[in-house]
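> fold the following for me, if possible:
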Amino acid sequence: MPEQNQHNLFEELLNQDESLTEKQKKILESAIEIFAEKGYSATSTNEIAKKAGVAEGTIFRHYKTKKDLLLSIVAPTMAKLVAPFVIKDLNKVLDTKYETYEAFLKALILNRQAFLKENMAAFRILIQEIPFHPELKEQFKEHIANKLFERVQRIIEHYQELGQVISMPSQAVLRFTLSSIFGFLIARHLLLPEADWDNEKEIEYTIHMIMNGVKASSI
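Take a look at the predicted model:
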């Protein structure tokens, strides 16, 4: 993937924030790149300072701790950029009427895959750090999960009414569906991106396995 496509969300945030000095932008840009590559825990402020071309003390003049630096990147990005971009982009799928749940699943996977390819740095940092930072988890729930899960749940209930999806709590179907999709996307783009993937076939397999788990017995 071309380097210029990896940091879209973060770059837009930095460009929009007129309160940032040039040094702060360099620090944040360097932190984004190293956090995405190595993870928060394995990254030192000294590494960030060297990449940004500033003294390590300069970082601590702007950010009290390394965690403050992480939160200054991720929290506002979640609120200002990730949530609107995720929701707006995903609305292309959620606002479209598909005849079958299977067709909806394929559109959903292709949409999320395209989004991740353009925003891999944001995805890496969020997926690696949200489980370990309660502040980030709350941001994710507030700005993304709560807004999207309810909409997808209503879509599932629509296909249940059509008799295409098994009659069980829609929240259970939602959890199974999303965990299967994101399991595939994480393996494909984060854990094993260098593997010899047949992308079309893998999407087909993922949808087939989901449908085997959730389709109504009468179909």
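> all contacts plus neighbour counts: C-alpha atoms, from now on.
Noted.
> residues of stretch 182-190 that come out buried?
Neighbour-count burial for stretch 182-190, counted by 16 or more other CA atoms under 10 Å, picks out 184-186, 188-189.
> residues contacting it, please?
For stretch 182-190, the surrounding residues in contact (CA atoms under 8 Å, 6 or more residues apart in numbering) are 113, 117, 124, 193, 197, 206.
> now the end-to-end length of that stretch.
Length of stretch 182-190, first residue to last, CA to CA, to the nearest Å: 11 Å.
> please give the structure of this sequence too, so both can be compared:
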Amino acid sequence: MRRLTEEVNAVSDIAIDPWLKELLRLNDEEEKMTDKQIKIVQAAVEIFSEKGFAGSSTSEIAQKAGVAEGTIFRHYKTKKELLLSIVAPMMTKLIAPFAVKDFTKVLEADYPTVEQFLRAITVNRLEFARKHFPVIKIFMHEIPFHKELREQFKETVADMVLEKAYKAIRHFQGGGQLIEIPAPTSMRLIVSSIIGLLITRFLLVPESEWDEEKEIDYTINFILHGLAPRKS
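Reported below is the predicted structural model:
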């Protein structure tokens, strides 16, 4: 018991990224992570994020964490269990509640114009991605290959958000601000544009000079008008 207390207290001496602090806070409700677990998880996120799950090995995770490979398997039976131990708590306890609660406020707010609605959504998702991108990146890499992650996303996020989004789209269609096409199609086109902005900002050219306000404007104008020149 004394050893575990010492390991937990040692957490304060480790350089911990903000996302991992959130994960540790979530695990406080169940079982505190030891010093070695923290190092393993932080190393795993960095390597999974850089190389993907399939391209990573537990040996390089162990090397980066400064632990023996056997230590990983004392805490996690398989590499996939390690992956799910990172993504699952963040999805169910942090990302999903934040995404649903915070995003629902945006979707249910009364915006006079569709442009204001789209701007609010885009800014909201940019701030969300800025805060949680290391884990989001892993989730984006792995969701096509792991049924558990797809089902978890559908249950915790998609089902709760989509109907509210469709309702907002139908509202603007009814007011003549959006064209009459199926709401799921409108949602797909809007989401693909915003995700493209996020991927470019945080994944493709994260170090480049970036006028965020201007890029938001370009994205919204594209959603509303496409690439065709406006008629005078």
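> determine which two of the contacts of stretch 182-190 of the first structure are furthest apart.
Distance extremes for these: the farthest pair is Arg124 and Thr206 at 21.8 Å, using CA to CA.
> name all residues that make contact with the alignment partner in the second structure of Ala52 of the first structure.
Using TM-score structural alignment, the equivalent of Ala52 of the first structure in the second structure is Ala65. By CA under 8 Å, 6+ apart, Ala65 of the second structure lies in contact with 36, 39-40, 42-43.
> so Phe145 of the second structure, which of the three states?
coil (DSSP: H, G, I helix; E, B strand; the rest coil).
> now the most centrally placed residue in the second structure: how far from Phe128 of the second structure?
Centroid check for the second structure by CA atoms, centre = their mean gives Ile136 as the closest residue, at 3.2 Å. In this view, Ile136 of the second structure and Phe128 of the second structure are 10 Å apart by CA to CA.
> and the aligned partner of Leu174 of the first structure in the second structure, how many neighbours does it have?
Alignment note: Leu174 of the first structure maps to Met187 in the second structure; criterion TM-score structural alignment. Under the neighbour criterion other CA atoms under 10 Å, Met187 of the second structure is assigned a count of 14.
> Gln116 of the second structure matches what in the first structure?
Gln116 of the second structure maps onto Ala103 in the first structure, by TM-score structural alignment.
> just Ile40 of the second structure next, same as before
By TM-score structural alignment, Ile40 of the second structure lines up with Ile27.
> one more: Glu209 of the second structure?
Match for Glu209 of the second structure (TM-score structural alignment): Asp196.
> on that earlier part again, show me which of the contacts of Ala65 of the second structure is closest to Tyr111 of the second structure.
Gln42 (40.5 Å).
> picking that back up, quick one: what helix or strand has the residue nearest to the centre of the second structure in it?
For Ile136 of the second structure, the host element (DSSP states H and E) is helix 114-142.
> compared with the first structure, how much does that helix deviate?
Its aligned residues in the first structure lie a mean 1.0 Å from helix 114-142 of the second structure after superposition (mean CA distance after the TM-score superposition for the first structure).
> off-centre distance for that helix?
7 Å (CA atoms, centre = their mean, to the nearest Å).
> mean deviation, the next helix-or-strand element following it versus the first structure?
As assigned by DSSP H and E, the chain's next helix or strand after helix 114-142 of the second structure is helix 147-153. Compared with the first structure after fitting, helix 147-153 of the second structure has a mean deviation of 1.0 Å; criterion: mean CA distance after the TM-score superposition for the first structure.
> thinking again about what came up before, so which of the contacts of Ala65 of the second structure is surrounded by the most neighbours?
Ile40 leads these on contacts (other CA under 10 Å) with 24 neighbours.
> apart from its chain neighbours, what residue comes closest to that residue?
Ala65 (5.2 Å; CA to CA, 6 or more residues apart in numbering).
> report the buried residues of stretch 197-209 of the first structure.
Residues of stretch 197-209 of the first structure classed as buried: 203, 206-207 (neighbour count, 16+ other CA under 10 Å).
> could you list which of those belong to helices?
Those of these mapping onto helices are 203, 206-207, per DSSP state H.
> of those residues, just say which sits nearest to Ile130 of the first structure.
Thr206 (25.0 Å).
> in contact with that closest one, which residues are there?
180-181, 184.
> can you redo the residues you listed as a markdown table with distance to Leu148 of the first structure?
Listed next are the contacts of Thr206 of the first structure as a markdown table, based on distance: CA to CA, whole Å:
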| residue | distance to Leu148 of the first structure |
| --- | --- |
| Ser180 | 17 |
| Ile181 | 15 |
| Phe184 | 19 |
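> ok, those in the second structure: which stay?
Retained in the second structure (both residues aligned by TM-score structural alignment, their matches' CA atoms under 8 Å) from the contacts of Thr206 of the first structure: 180-181, 184.
> between these, which sits nearest Ala145 of the first structure?
Ile181 (15.1 Å).
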